[in-house]
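Undergrad: For reference, the sequence and a predicted model appear below.
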Amino acid sequence: MNLSPLALLVLELLAEREMHPYEMRQLLARRGRDRRIRVTPGSLYRSVERLAEDGLAEVVETSREGRRPERTVYAITGAGREAFAYRLREMLAKPVDEFPQYPVALVCMHALGKQDALDQLARRRVELEAEIARSQTTGPREVFMVDLDYSQAIRRAELSWTTQLIEDLTSGRLGWPERAAQ
């Protein structure tokens, strides 16, 4: 089963203890997991429901307190634990093509014209430098925050690569098509 990143995070939480989706959303935000994927109430509830439909999670309790909406508490199943571990191992071990926006912008930048593209790349370089400076971590590190280290490494690599691209375009080492916008 190909679990989505959100489904994986839900199963991670349910592996800790039984909980309802509202509590899951709060915990994901408190732990900063929402900086990795977009978590909306609708997407979270759909993901939990799909996990239940697929037999990876199950309803353990439904209750209502006063006028509050009904609250459904879920637990992970044995199949859910197996699917979680399998998908997690797969995601850690196998590189996949992801589709970030920057490469798409790079293949289209010639449509702006060389100087405009250089101006935008310079702005990106400044933004990357600021993000790197803001994200410097101090103090003891824990495995729960290793994604921040990864983000820092990716940002530093992107900054280095973008700086080199600017230099290559400015010096002429990288050609600019004559028919492209000037």
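TA: Here it is on my side, so go on.

Undergrad: okay, CA-based contacts and neighbour counts for the rest of this
TA: Will do.

Undergrad: do you know how far residue 15 is from residue 80?
TA: Residue 15 sits 9 Å away from residue 80, going by CA to CA, to the nearest Å.

Undergrad: More neighbours: which of those two?
TA: Shown here are residue 15 and residue 80; by other CA atoms under 10 Å, residue 80 has more neighbours (23 against 17).

Undergrad: which element is the more buried one on?
TA: helix 78-93 (DSSP states H and E).

Undergrad: And the contacts of that helix?
TA: Under the criterion CA atoms under 8 Å, 6 or more residues apart in numbering, residues 1, 2, 3, 8, 11, 12, 15, 55, 56, 57 lie in contact with helix 78-93.

Undergrad: Please state the offset of that helix from the chain centre?
TA: 18 Å (CA atoms, centre = their mean, to the nearest Å).

Undergrad: Contacts for the helix or strand that that helix is followed by next, please.
TA: Note on helix 78-93: by DSSP H and E, the next helix or strand toward the C-terminus is helix 101-108. By CA under 8 Å, 6+ apart, no surrounding residue is in contact with helix 101-108.

Undergrad: putting a second one here so we can go through both:
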Amino acid sequence: MSTTRILILGTLLDGPLNGYQVRRLLETWGADSWANVKFGSIYHGLGKMAEEGLMEVVETGKGGSTVYALTDDGRFEFYRLLMSTWHELKPIVDPFQVAVTYLDRLDRHQLVGALQARIEQLRLGVATSERALGVKQRFGAPRHIDENLRLNLGTLRAQLDWCEQALTKVENDELP
């Protein structure tokens, strides 16, 4: 199941949109940072879902600005995907966990440097996300979109806490 698929279908719930409007809406929500949306895939997704009967073309404008509307099948598919996402716990694939698996392959100096660099990136990510809270509403995003930021903040803070503890362990020769 693709999160991009759910997002595209969901943006069309309130009425027809063209690909550019779908993209702008998702950008306003900040979906590129919490949903791993590749904005180029939106146009492909719209066309594919139209072929599948999940949406229909309601207008073809100048320059290929095609406007899509959900079909009844598209609405059903959106709610089916949405509810399965709420009820299924899926692993979060984080490449950093792969790096942690091989932390013993780095010498102490490399590992300390890598942890310090990651800690700085995480602190910056936390600060940036904290500043972004509430800002998206000024650009039309619904209030609940901030919950994605809060969830992301929790993830960043948990990883920051782990990295700080791991750095202390490395410095005290308790790791690896």
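TA: That came through, no problem. Note that the coordinates shown come from a computational prediction; the quantities given were computed from them, not determined experimentally.

Undergrad: quick one: common contacting residues for residue 15 and residue 80 of structure 1?
TA: With CA under 8 Å, 6+ apart as the test, residue 15 of structure 1 and residue 80 reach no residue in common.

Undergrad: returning to what we had before: average gap between the helix holding residue 80 of structure 1 and structure 2?
TA: With mean CA distance after the TM-score superposition for structure 1, helix 78-93 of structure 1 departs from structure 2 by a mean of 1.3 Å once superposed.

Undergrad: Onto which residues of structure 2 does that helix map?
TA: With TM-score structural alignment applied, helix 78-93 of structure 1 matches the range 72-87 in structure 2.

Undergrad: Please identify the buried residues of the matching stretch?
TA: The neighbour-count check on stretch 72-87 of structure 2 (16 or more other CA atoms under 10 Å) flags 74, 75, 77, 78, 81 as buried.

Undergrad: again, but for stretch 38-51 of structure 1
TA: 39, 44, 45, 47, 48, 49, 51.

Undergrad: Return the members of the contacts of helix 78-93 of structure 1 classed as buried.
TA: 3, 8, 11, 12, 15, 56, 57.

Undergrad: Can you tell me which of those is closest to residue 98 of structure 1?
TA: residue 3 (15.4 Å; CA to CA).

Undergrad: any chance you could map the strands in structure 1?
TA: Assigned by DSSP state E, structure 1 shows strands spanning 57-63, 71-76.

Undergrad: and the longest one, which stretch of structure 2?
TA: If I follow you right, that is strand 57-63 of structure 1. Going by TM-score structural alignment, strand 57-63 of structure 1 sits over residues 55-61 in structure 2.

Undergrad: And the matching stretch, what's buried?
TA: 55, 56, 57.

Undergrad: if we can go back for a sec, sort out which one of the contacts of helix 78-93 of structure 1 lies nearest residue 154 of structure 1 for me.
TA: For those, the nearest to residue 154 of structure 1 is residue 8 (22.5 Å; CA to CA).

Undergrad: I'd like the distance between that closest one and residue 48 of structure 1.
TA: Distance, residue 8 of structure 1 to residue 48 of structure 1, by CA to CA: 10 Å.

Undergrad: Residue 134 of structure 1 now?
TA: 34 Å.

Undergrad: follow-up on the earlier one: next, format the strands of structure 1 as a markdown table and append distance to residue 173 of structure 1.
TA: Below are the strands of structure 1 laid out as a markdown table (distance: least, CA to CA, whole Å):
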| stretch | distance to residue 173 of structure 1 |
| --- | --- |
| strand 57-63 | 56 |
| strand 71-76 | 56 |
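
Undergrad: Centre-most residue in structure 1?
TA: residue 36 (2.8 Å; CA atoms, centre = their mean).
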